[in-house]
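Trainee: Sequence first, predicted model second:
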Amino acid sequence: MTALDERVDPLALEHQVCFALAITHRAVLAIYRPLLEPLGLTHPQYLVMLALWDRHRSDESGRPLTVKEIASALQLDSATLSPMLKRLEALGLITRTRSVSDERAMDVSLTKAGINLRRKALKIPPAVIERLGVGLDELEHLHTMLTRINRAALAGGALEGDRA
């Protein structure tokens, strides 16, 4: 790690990674909002659906995801996830049932409507890329860097207090 230039104020707002990430977070979510509206989804609900669509496509046995697995994949606690799942169930996109193998666990499965919604959602990634006006290679590099930062933060104990 290199030392900071002494002429640069280490507390200058424009040099803060947290500030750049916070602004980017709000701006990117503002791009997603009108794209997700026609699907009837909020961005957090979209992330849940992405996790479920991933499972549906990759697991030929049709095994559902548990609430715990979804929470882990999204780095959320169950208390945050539960209202989203209730709303998705009310929308007819998922079902929640007690696990047969562990009565303490709740299984989450896509309904036919939830499976079919994926076709409409396929339009979202290219629309986001177009609206960002950034090349795919740049976005892939950003994704790689953010994933590396997230792993390091999680390894350092980030979010441990958030998930019980």
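Mentor: Yes, it's here.
Trainee: CA atoms for contacts and neighbours, from now on please.
Mentor: Noted.
Trainee: Disregarding flanking residues, what is the spatial nearest neighbour of the residue positioned nearest the centre of the chain?
Mentor: Nearest residue to the geometric centre of the chain (CA atoms, centre = their mean): Leu47, 4.0 Å. Excluding its sequence neighbours, the residue lying closest to Leu47 (CA to CA, 6 or more residues apart in numbering) is Leu74, at 7.4 Å.
Trainee: here's the one I want to compare it with:
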Amino acid sequence: MIDLGENPLALDRQVCFALSVASRSVIAIYRPLLKPYGLTHPQYLVLLALWDSAPRTVKDLCETLRHEPATLSPLLKRLETLGYVTRGRNRDDERALSVDLTDSGRALRKEAEKIPYRVVEELGMDVAELEALHAALSRVIAATGRNS
């Protein structure tokens, strides 16, 4: 049996608590950085996926971002209203909705390149430490993906 110590229910020992607080804290760093562009953090994640590869289908974005279509749809509508993306039927498959960057969405990428540097600066952590954290979180994501 795994030994979790004397008090396995201590709040400060819970992985879920640490992840929750860390997530909220890191996302709070992004808020003022994204505000000038009218973006929320979830919208920024959509743009990151599109800057990596565009156009993409909504289904592909859902899989990449691990969102349900009902969650992603309002984000895409807002990004379209902001002028960063367009949505339309896929030419190869009329049933699929395709999302592409507009010229403004593509131009925003150059500005957004500054954001990761500002986040690292705000965190005050060594890049190697953040890379190790990312690797550990990627293993957590992979492990939880097997069980869902």
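Mentor: All right, it came through fine. This one's a predicted model, so the numbers in the text were calculated from it and none came from an experiment.
Trainee: hang on, the earlier thing: which position in structure 2 pairs with the residue nearest to the centre of structure 1?
Mentor: By TM-score structural alignment, Leu47 of structure 1 lines up with Leu45 in structure 2.
Trainee: same deal with Glu69 of structure 1?
Mentor: Checking TM-score structural alignment: Glu69 of structure 1 goes with Asp60.
Trainee: on that earlier part again, now do the SS call for the residue nearest to the centre of structure 1.
Mentor: helix (DSSP: H, G, I helix; E, B strand; the rest coil).
Trainee: try the one 4 residues further on
Mentor: For Ala51 of structure 1, the secondary structure call by three-state DSSP comes out as helix.
Trainee: Can you give me every residue that contacts it?
Mentor: Ile70, Ala73 (CA atoms under 8 Å, 6 or more residues apart in numbering).
Trainee: what's the distance between it and Leu36 of structure 1?
Mentor: Taking CA to CA, to the nearest Å as the measure, Ala51 of structure 1 falls 16 Å from Leu36 of structure 1.
Trainee: Gly105 of structure 2 contacts Gly83, correct?
Mentor: Yes: counting by CA atoms under 8 Å, Gly83 is a contact partner of Gly105 of structure 2 at 7.1 Å.
Trainee: Quick check: Pro64 of structure 1 vs Thr42 of structure 1, distance?
Mentor: 22 Å.
Trainee: between the two, which one's more packed in?
Mentor: Legend: neighbour count by other CA atoms under 10 Å for Pro64 of structure 1 and Thr42, higher for Pro64 (20 against 17).
Trainee: For that one, which non-adjacent residue is closest in space?
Mentor: Ser109 (5.0 Å).
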